[in-house]
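Q: structural data only, the sequence is not supplied:
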């Protein structure tokens, strides 16, 4: 009986990580499409700016966590070398999260703090402790420890959205239904990406704005991409 419970927990852990990995792999893509600068804003989602400063702060969180987790400078430099496009990846995640949570909201899905804490406790137990979970999540998903709860909330929202849609994440039909919901949400939010970071290309609709309508503002030019 104990063995069955352990196998069940292991399967749950594997399924959770697999879904999160699939979510990252299948997110709307940011592809290069221009060099025009739009000072101050990395993206606009639902009329709300994701500023370059906010993006760079998130990137710094990851880099600081990677440095702290590295045994020496050489190891840290190797990690940085393998994630040179961290700014684009991070912005991709920030936009995806907003779109996903809008799709979840439209489907009547909510995620409670208790649900996040239960999942975190479950994953931590299987990883060998909360610190080990933070390190694994950082290594696998480039998510800083301070953002772990947010990341887990996104995973739960994705799982519950699949269920709300009556979609099976293990089938093409189920995945298509999921991405269609995100595509619809993305259109409602009118996602615009600064060309410096690529464009919004929703997987199911193929929407890619090469010349997004950016809000004008007086600001200093954005700095170079932080790697």
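A: Received it, and whenever you're ready, just let me know what you need. Remember, predicted model here, so these are calculated numbers, not experimental data.

Q: only C-alpha atoms for contact and neighbour calcs from this point on.
A: Fine.

Q: quickly note the distance from residue 192 to residue 200.
A: The gap separating residue 192 from residue 200 is 7 Å, by Cα to Cα, to the nearest Å.

Q: put this beside the first:
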């Protein structure tokens, strides 16, 4: 799970920093909107789960970093879904159910899930999307290794594939969240000094 999620989280979407024309929009991905409410609801859910969990030994995102990571999550999901459509990759409910069972077995069962999600800064309501994304990336990885690539090269190829798809979709993010880096396909913190040199 860590391997597939790590690959998926590396990749996202984008062209260049530009303000969304609709300020109720956190981002647009190929014309599809990710609303501010989607991001805000995800953050609220994460914070509510933290309040029920012992987080004293966890290093967790907060503030602007949390805002960026949640928007990145939704953008990444959209990019991965677009790659799946292009490559005709299908994920069935049976596959999701089987993967969920596998993951629960690895983490120690259902009771351990809330703590795992809090530590990973993931909202419980997004769990199915997380599983779908992992399964899509797993199928992409399998196809790459079947073509003769090593596991390491397969990961690099998937990252390149998704970044190129992100460029094609011309992501636009709300400046509130920072700026888009086209080369890394990541949301970065905005320059608080607006380019000024500080002594």
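A: Alright, I've got the coordinates. These numbers come from a predicted model, not from an experiment.

Q: work out the TM-score between the chains.
A: Here the TM-score for the pair of chains, by TM-score structural alignment, normalised by the length of the second structure, is 0.77; 183 aligned residues with a Cα RMSD of 3.2 Å.

Q: where along the first structure do the helices fall?
A: Using DSSP state H, the helices assigned to the first structure run over residues 2-25, 52-69, 73-82, 86-106, 113-127, 130-141, 148-165, 172-189.

Q: mean per-residue distance, the fifth one versus the second structure.
A: Once the two structures are superposed, the average separation between helix 113-127 of the first structure and the matching residues of the second structure is 1.1 Å (mean Cα distance after the TM-score superposition for the first structure).

Q: give the contact list for the residue most central in space within the first structure.
A: Centroid check for the first structure by Cα atoms, centre = their mean gives residue 93 as the closest residue, at 2.8 Å. Applying Cα atoms under 8 Å, 6 or more residues apart in numbering, we find residue 93 of the first structure in contact with residue 24.

Q: now do the nearest residue to residue 13 of the first structure once chain neighbours are set aside against residue 206 of the first structure, distance only.
A: Among residues not flanking residue 13 of the first structure along the chain, residue 123 sits closest, at 6.6 Å (Cα to Cα, 6 or more residues apart in numbering). The gap separating residue 123 of the first structure from residue 206 of the first structure is 35 Å, by Cα to Cα.

Q: show me which of these two is the more surrounded one.
A: residue 123 (24 against 12; other Cα atoms under 10 Å).

Q: stretch 87-104 of the first structure vs the second structure, average distance?
A: In the superposition with the second structure, the average deviation recorded for stretch 87-104 of the first structure is 0.6 Å (mean Cα distance after the TM-score superposition for the first structure).

Q: residue range for that stretch in the second structure?
A: Aligning stretch 87-104 of the first structure against the second structure (TM-score structural alignment) gives residues 67-84.

Q: now do stretch 13-20 of the first structure: distance to the chain's middle.
A: 14 Å (Cα atoms, centre = their mean, to the nearest Å).

Q: ok, and what's touching that stretch?
A: 123, 126, 155, 159, 169.

Q: cutoff 7 Å now
A: With contact meaning Cα atoms under 7 Å, 6 or more residues apart in numbering, stretch 13-20 of the first structure is reached by 123, 155.

Q: can you pull the buried residues of that stretch?
A: 13, 16-17, 19-20 (16 or more other Cα atoms under 10 Å).

Q: stretch 84-91 of the first structure now?
A: 86-91.

Q: could you do stretch 183-191 of the first structure as well?
A: Within stretch 183-191 of the first structure, the residues that count as buried by 16+ other Cα under 10 Å are 183-186, 189-191.

Q: of all the residues you listed, which comes closest to residue 24 of the first structure?
A: Of all these, the one with the least separation from residue 24 of the first structure (Cα to Cα) is residue 183, at 15.3 Å.

Q: residue in the second structure matching the closest one?
A: Using TM-score structural alignment, residue 183 of the first structure pairs with residue 163 in the second structure.

Q: could the buried residues of stretch 84-91 of the first structure go into CSV alongside distance to residue 57 of the first structure?
A: Shown next, in CSV, are the buried residues of stretch 84-91 of the first structure (distance: Cα to Cα, whole Å):
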residue, distance to residue 57 of the first structure
86, 12
87, 10
88, 13
89, 14
90, 10
91, 11
